[in-house]
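**Student:** one predicted model, sequence on top.
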Amino acid sequence: MRFRPRYAPSRRLLSVAALLAALVVPVTAPPPAAASGLGDDLTARLDQAIAQVQREAKIPGLVVGLWMPGKGEYVRSTGVADTSTRQPMTDDLYVRIGSETKTFTVTALLQLVQEGRAGLDDPVARYVPGVPDGGHITLRQLAEMRSGLFPYTSDAGFDHDLLSDPDRRFTPQELLAYGYRHPNVFPPGERFQYSNSNLILLGLVIEKLTGRPLDEVIQQRVLNPAGLRHTVFPTDAAIPDPHAQGYTDQTLDGQITNSTHWDPTWAWAAGAMISNLQDLRRWAKTVATGELLDAHTQSERLTFLPTGVPGTGYGLGIFDSGGWIGHNGSLPGYETVTVYLPSEQATLVILLNTDITYQGQEPSSLVARAVTGVVTPDHLYGVSVRGR
């Protein structure tokens, strides 16, 4: 689930022909996995499945981490992190994690709820003024994507403003204003609609309750206790080193460009964060098992409601797809998947340095489906919905 706006060309725009040529992954035998204890046959099958998706979808670089206690692990980096220098993709690189940010934002909110500082069924109007029908929309409905608020990312004016300058900085209030131009889509609670507007509001609720900037709250309440030393909530367009370059076709004219340093403030509480493989490995289990929450609050979080996608339900800032619990993410140039399968105590993390779809499907979903099809065919990852 992700948002795919169009964007203005970067100042480092390459020609379509040049970048397409650079993005083509050579059809060669895959190198051995960086680490694998799953046995030669299973490792070879994973190598083959991943290589096929990478070739077909023209993914420049990717990292796959799979950990299955009692069975083994598989950590694989392949392709390039930079199509110009041909720097190889490695498993220590930072990437932008897009909508996985939602799991961090909602975790902070749920901590405040369990402390009695807010209630999930409180109306959002109690904390943020000016929300259309805010007296009836609850914090729970915002977190489970059932508020009915018009998604700001679907507003034509928002598109226009992004098209004019991908380096533009946005405030949360500016983002919400785009959505408020439109009537609500449906009454609160009626159905599921994935919308970044909901998370922008929850970010403002957290700031209201704590009196502190959201990035500081998430650092203190979530990142530090979880031991995530390589996860960042940025307040500007910087990305730590070492990092993969990101490639997108979300440009004014559809050309492919390097989007590594585009400003992520348009996504804020819904999608601005940065992380790496090992931190996301730790986070997958932490968020799925509720290590930072009490049992009651975690049970509220994991109450999954239908999304309209077969086999996939959405809880409070988290999904269940084929039994895999977690979230995926996409920002121009990057895609990720971070999920945990309780029945196997298994963790799967996927990092890509492109968000360019293949036959209308997200490349990260194609990789996740290929991996789970090999190792957990009875628990097939099935998220393929675009967040817009």
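**Tutor:** That came in fine, so what should we check first?

**Student:** going forward, measure contacts and count neighbours with C-alpha atoms only.
**Tutor:** Noted.

**Student:** quick one: residues contacting the most centrally placed residue in the chain.
**Tutor:** In the chain, the centroid-proximal residue (CA atoms, centre = their mean) is G329; its distance is 1.7 Å. Taking CA atoms under 8 Å, 6 or more residues apart in numbering, we find G329 in contact with 1-2, 97-101, 271, 335-337.

**Student:** the chain: helices as residue ranges?
**Tutor:** 16-23, 40-57, 101-114, 139-143, 156-164, 172-180, 196-210, 214-218, 224-226, 268-271, 277-289, 295-301, 363-375 (DSSP state H).

**Student:** ok, back up a step: distance of the residue nearest to the centre of the chain from S154?
**Tutor:** Computed as CA to CA, to the nearest Å, the G329 to S154 distance reads 18 Å.

**Student:** ditto for T289
**Tutor:** Applying CA to CA to T289 and S154 gives a distance of 33 Å.

**Student:** out of the contacts of G329, which are inside strands?
**Tutor:** 335-337 (DSSP state E).

**Student:** got JSON lines for the residues you listed, with distance to G148 too?
**Tutor:** What follows is the ones in strands among the contacts of G329, written out as JSON lines (distance: CA to CA, whole Å):
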{"residue": "E335", "distance to G148": "26"}
{"residue": "T336", "distance to G148": "27"}
{"residue": "V337", "distance to G148": "26"}
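
**Student:** top of these by number of neighbours, please.
**Tutor:** Comparing the ones in strands among the contacts of G329 by number of neighbours (other CA atoms under 10 Å), T336 comes first, having 33 neighbours.

**Student:** comparison target, given below:
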Amino acid sequence: MARSTGVRAVSLCAAALLAVAVQTTAVPAVGRPDRGCAVGGQSTDDRARKVLDIVRQARRELDLKAVLVRVTVDGRELVTDAAGESMDGVPATPAMHFRAGSVAFAQLGTVLLQLVDEGRVGLDAPVSRWFPDLPHGDEITLRMLGDSTSGLHDYVIDPAFVKKFYAAPFRHWTPSELLTFPLGHSLWYAPGTDWSYSHANFVLLAEALEKITGTPMDRLLRERVLDPLGLSETSNSFTPEIPRPVLHAYDAERGTYEESTFWNPSWTTAPGAVLTTDICDLARSAQGIGSGELLSRHSYRVQLDPGTPGLGAPTAGCPATVCLKQTEAFHFGVGVIVKNGWVLQNPSFAGFAAVQAYQPDERLAIAVSTTVGPKAPGGNTAQTITNRIAAALAPDHPLDLAVG
């Protein structure tokens, strides 16, 4: 949930998505010196210096507790950096792990399209095949779950869910508990006729993928995405645990600035896809997903454009920050956001914010993770930094993600 609005207003990754003395010295990575995810000597590359300047200025300007960043070009490191503190007196390092949130949605979309490539399922198969009791299951397809055009409400903006979450942020949520909220409402619109961001789509998609393959989700992602991309520091957890070293998070969603690191993330998506990662894996994920490395050319094109740009118009009763008309410059693909040619995801919840973004023409990957201080602005602060890095390194491809 975004720091200032949280689920109360829209949030998590959704609102930022749709509204389409500071520590500056390099510190060594802790715990994994052999992985290469560490700050090395200061680069003489002017582009690297620009990134470092952007990070340090943004940290001061936005009152950020910590900023982790990695930029690669054609898979080669341009810069990896960490600024600020994880906790008071504990410097942030690139090796620290943080919650990946909606990055899992891009991976779920990739697995779906892999199964289509293999002829094991059709994108337009009705989900009633796997969920015979789901209302409108004959009308909702796998494609609609993946590109978020099912019409299902997003439980994270449901006042009933919000109240329960804030009353008990350490509570574990099951998929059936989460789905009671959207299924308690009528659809926002007829399936396939409009677009709206909804976490319910990906809870259902994950369960469908497990049923199609007969494979538990954590193993499915490991075998089909994490291992092929070499994401050794990305993993699912069935508990709120985060592998050490940990990037701690803080938030003021409940009215007071407090540590939120171990709030239970079970509500963010389906079991087996609740991921933690580090900044090096996030950059590699940006490159692998953004370039279509794991898909056929056809499925990669479908992931970036499932046929929804320009679809529909804001729907009566659907919040303007959730149901918006898509355009060629901004739309939602199959588990990914596409903005001015960039392929990205932008998780933001419980004090954690991040962006993984890839520009295929430039072969440029940007990964940013932020945590906030008590005076930080609302929204996904990692997007502000990503926007500035994109403008500096790829001026012909502005990103301009809205951050309010």
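**Tutor:** Sure thing, it's come through. A quick note: this is a predicted structure, and the numbers were derived from the prediction, not measured.

**Student:** and stretch 106-113 of the first structure, how far from the second structure on average?
**Tutor:** Compared with the second structure after fitting, stretch 106-113 of the first structure deviates on average by 1.8 Å (mean CA distance after the TM-score superposition for the first structure).

**Student:** that stretch aligns to what range in the second structure?
**Tutor:** Alignment of stretch 106-113 of the first structure against the second structure: residues 109-116, by TM-score structural alignment.

**Student:** now that stretch: how far from the chain's centre is it?
**Tutor:** The chain centre lies 18 Å from the centre of stretch 109-116 of the second structure; the measure is CA atoms, centre = their mean, to the nearest Å.

**Student:** aligned partner of L183 of the second structure in the first structure?
**Tutor:** Using TM-score structural alignment, L183 of the second structure lines up with Y180 in the first structure.

**Student:** next one: V79 of the second structure
**Tutor:** Match for V79 of the second structure (TM-score structural alignment): Y74.

**Student:** touching, its match and A44? I think so.
**Tutor:** No. Assessed by CA atoms under 8 Å, Y74 of the first structure is found out of contact with A44, at 10.8 Å.

**Student:** looking at those two, which one has more neighbours?
**Tutor:** The neighbour comparison of Y74 of the first structure against A44 (other CA under 10 Å) goes to Y74, with 21 against 16.

**Student:** from L142 of the second structure, how far out is the closest residue to T141 of the second structure other than its chain neighbours?
**Tutor:** The shortest distance from T141 of the second structure to any non-neighbouring residue, by CA to CA, 6 or more residues apart in numbering, is to P126 (4.2 Å). According to CA to CA, P126 of the second structure and L142 of the second structure sit 7 Å apart.

**Student:** tell me the buried residues in stretch 173-191 of the second structure?
**Tutor:** Buried positions in stretch 173-191 of the second structure, judged by neighbour count with 16 or more other CA atoms under 10 Å: 173, 175, 178-179, 181-183, 187-189, 191.

**Student:** hmm, which of the contacts of G329 of the first structure are common to the second structure?
**Tutor:** Retained in the second structure (both residues aligned by TM-score structural alignment, their matches' CA atoms under 8 Å) from the contacts of G329 of the first structure: 97-100, 335-337.

**Student:** OK, contacts around P264 of the first structure?
**Tutor:** Per CA under 8 Å, 6+ apart, neighbours of P264 of the first structure: 169, 236-237, 271-272.

**Student:** go again with 7 Å.
**Tutor:** Residues near P264 of the first structure by CA atoms under 7 Å, 6 or more residues apart in numbering: 237, 272.

**Student:** distance of it from R169 of the first structure?
**Tutor:** Noted for P264 of the first structure: a distance of 8 Å to R169 of the first structure, by CA to CA.

**Student:** with G322 of the first structure instead?
**Tutor:** Taken as CA to CA, the span from G322 of the first structure to R169 of the first structure is 37 Å.

**Student:** try G382 of the first structure
**Tutor:** G382 of the first structure is 34 Å from R169 of the first structure, by CA to CA.

**Student:** give the aligned range of stretch 150-169 of the first structure in the second structure.
**Tutor:** Stretch 150-169 of the first structure corresponds to residues 153-172 in the second structure, going by TM-score structural alignment.
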